[in-house]
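Visitor: mind looking at a prediction? Sequence and model below.
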Amino acid sequence: MTERVIESWLTDMDGVLVHEGTALPGAPEFVKALRAKDRPFLILTNNSIFTARDLRARLATSGIDVPEGSIWTSALATAQFLKDQIPGGSAYAIGEAGLTTALYEAGYTLTESDPDYVVLGETRTYSFEAITKAIRLILGGARFICTNPDTTGPSQEGPLPATGSVAAMITAATGRKPYFVGKPNPMMFRSALNRIDAHSEVTAMVGDRMDTDVVAGIEAGLQTFLVLTGSTKAADVDKYPFRPSHVVDSIANLVDLV
C-alpha cells in the first residue's frame, strides 16, 4: 500500500478515532496495535478546552485505551511554543483548564498585568470583559497568540463560535493578527514529532480533514492518510490543489500497517 516505511504515527482524534463519544471502526484495534508494537505515536486535537488527562478518560469510555502522554492538544503545543520563545514568560489567557494547565506546567505566569502574551483558546463561555481586557493588553504591546484557527465548534444544538471567530473580533479591534499554533500550522506537527523523537520521513499522519490534517501533514513532510469517517468525503478530495498520499475508508484499513 505504501513505499515509505512508517515507524511513527500521528492521528487526529475526532472523525478518525471517535465520533460524538463513540469509537469509530478499527480505532481501538489501531491504538492497541501501536502500543503492542511499541510504535511512537501521538493523538492530535485542535481542542484546547480539555487537558490530556480529560481526553484520555473520554477515549477510555469509548473503549480506546491510550496513555495521557500520547495525547497532544493545541494548548500543549501552544505552551511548548511559548516556552521555546520566552522561557518563564507571562500570559493573559482566555480559555479553559486545558490551556491554563498547559501554560502553568510550561513555567508560565498567568497575569492581567503587562503580560508577554495574550493567549486565546477555546471556551464555551467567552466573556466580553475578558475579550475587552485582551484587546487593551494587545494595544499595550502584548503579543497575540491563538491555540487554533477553527471558527466554529460543534455542540448538540449546532455550531458554536470558536477561537478563530473571537480572534477575528480582537483583530478588528486592534489591527493585530494572531499567530495560530494549531492545525493547519505544521508547527503543531513538528512539535509533536519532537515530543516523540520521530522523523518526518518515517512518520504518517491520519486525518479526516483535507484543509487541516492533510495540508499540515504535507507541509510537515509526512506521509498522509485521509479517512472518510469524518469531515471530508471522497467526492471532496479533487476540489483541493493537493492530495493525500492515500485515501482509505476508515482507520480500520490501517491496522495491518502498524
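Guide: Received the coordinates, thanks.
Visitor: CA atoms for contacts and neighbours, from now on please.
Guide: Will do.
Visitor: just confirm Val237 contacts Met210, I think it does.
Guide: Yes: if you go by CA atoms under 8 Å, Val237 and Met210 touch, sitting 7.3 Å apart.
Visitor: show me which of those two is the more surrounded one.
Guide: The neighbour count for Val237 versus Met210, taken as other CA atoms under 10 Å, is higher for Met210 (25 against 16).
Visitor: next up, the contacts around the residue nearest to the more buried one when sequence neighbours are not counted.
Guide: For Met210, ignoring the flanking residues on the chain, the nearest one in space by CA to CA, 6 or more residues apart in numbering is Thr232 at 6.5 Å. Shown in contact with Thr232 (CA atoms under 8 Å, 6 or more residues apart in numbering): 208-210.
Visitor: here's the one I want to compare it with:
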Amino acid sequence: MKPKYTTLLLDLDGTVYAGDAEVPGAADFIRRCETAGIRCLFVTNRSNRTREVVVEQLLSYGIPCEVERVVTTAIATARYLGSGSAYVVGEHGLETALLDQGIRITDRNADAVVVSIDRQFSYDKLKTACRLIYGGAKFVATNTDAFLKVEDGIVPGSGSIVAAVRTGSGREPVVIGKPEPLLYDMALAICGATPAETLVVGDNLATDIGAAVKAGMDSVLLLTGVSSRKDLIPGAPVPTYVAENYAALAAIVFPA
C-alpha cells in the first residue's frame, strides 16, 4: 500500500535522540522512509546548537541529513527579528544564528531581548534582560518548553528561564517555537509540502502535538520522551495517533 504521507516533520530531543544516545529504532525508521521516498525534516525547539552540529549528530547514527533539512528556533528567531540588535540570554547556536542574520548582539539599548536555554543563566543576566524590556525592548522567547529529555532523565528547559524573565519584567514574550506553528510552516516552505500530506512526529504533547493541531497537520505522539499516556487528558492537544516506539510508528506510516 502506498504511504499516506509524503513528508515527516520529526522532533529531535526525546524523539530521535536523548542526549548523545539515539532513541532505539530511529535511524532504521528514518532510512526506511528515505528509501520509500518520504521526506524527513527535523524540527526542534532547541536553539543552543547550530544546524551543522545537529547534522553531525544525526550522521553519526547513520541518519541521512543536510543542513537545509534542520529547522531550529534559533534560525526562526533570527528570521523573525530580521535586523537590528538583541540582548541574548542563550547559548552559541542562538548567537550564531542571530549574527549570521546580521543582528548585532549587545547588552545596551537592544531592540530585542531574546531568551532561550542558557546553562550559565544568572541573576545578572535576568536583571539586564528585565531592565532592557522595561526600557522598551521587544521580549522574544525561542520556546517555552518546561523540560526536555536527556540521557539521564528530565532537565529544566527554556521555559523555566523565560518564566523568570516574564515574572521579572511583567511582560509576555513573543514565542517563536512550538506550540506555535511557525517552525512547521517554515519546514513546509523548505520542502514544498502541504499540511495534508505531512505527519508530525514528537514526544512532547504540549509542544510538538500542540503545534501540529494549530498547523492543521496529522501527528503522532511517540512515547519515547517526556509525555506518556497519562498526559492524554481532556483539554490537552489531541494527536492523530499514539505510538509506543518506532516499530509502532512504522506500522502507521507503512500500513500493511
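Guide: Cool, the structure landed. The model shown is predicted, which means the values in this text are computed figures rather than measured ones.
Visitor: that older thread, for the contacts of Thr232 of structure 1, which one is nearest Glu201 of structure 1?
Guide: Met210 (20.1 Å; CA to CA).
Visitor: now check structure 2 for the residue matching the closest one.
Guide: Counting by TM-score structural alignment, Met210 of structure 1 corresponds to Leu205 in structure 2.
Visitor: how much space between the closest residue to Ile71 of structure 1 other than its chain neighbours and Gly207 of structure 1?
Guide: The shortest distance from Ile71 of structure 1 to any non-neighbouring residue, by CA to CA, 6+ apart, is to Ile43 (4.7 Å). Distance, Ile43 of structure 1 to Gly207 of structure 1, by CA to CA, to the nearest Å: 10 Å.
Visitor: need the contact list for the equivalent of Ser47 of structure 2 over in structure 1.
Guide: Under the alignment by TM-score structural alignment, Ser47 of structure 2 pairs with Ser48 in structure 1. By CA under 8 Å, 6+ apart, the residues touching Ser48 of structure 1 are 73-75, 95-96, 98-99, 121-122, 147.
Visitor: any idea how far Gln156 of structure 1 is from Ser48 of structure 1?
Guide: 19 Å.
Visitor: again, but for Phe50 of structure 1
Guide: Taken as CA to CA, the span from Phe50 of structure 1 to Gln156 of structure 1 is 18 Å.
Visitor: these two: which is more packed in?
Guide: Phe50 (20 against 7).
Visitor: excluding chain neighbours, what is closest to that one?
Guide: Gly98 (4.2 Å).
Visitor: next one: Ala236 of structure 2
Guide: Per CA to CA, 6+ apart, closest to Ala236 of structure 2 is Ala206, 7.2 Å.
Visitor: does the one you found touch Val238 like I think?
Guide: No: applying CA under 8 Å, one finds Ala206 of structure 2 not in contact with Val238, separated by 9.5 Å.
Visitor: how much space between the nearest residue to Ile38 of structure 2 once chain neighbours are set aside and Ala193 of structure 2?
Guide: Distance criterion CA to CA, 6+ apart; nearest residue to Ile38 of structure 2, sequence neighbours excluded, is Thr6 at 4.8 Å. As for Thr6 of structure 2, its distance to Ala193 of structure 2 is 8 Å (criterion: CA to CA).
Visitor: can you tell me which residues contact Ser113 of structure 1?
Guide: So Ser113 of structure 1 contacts nothing (CA under 8 Å, 6+ apart).
Visitor: that one maps to what in structure 2?
Guide: With TM-score structural alignment as the criterion, Ser113 of structure 1 pairs with Arg108.
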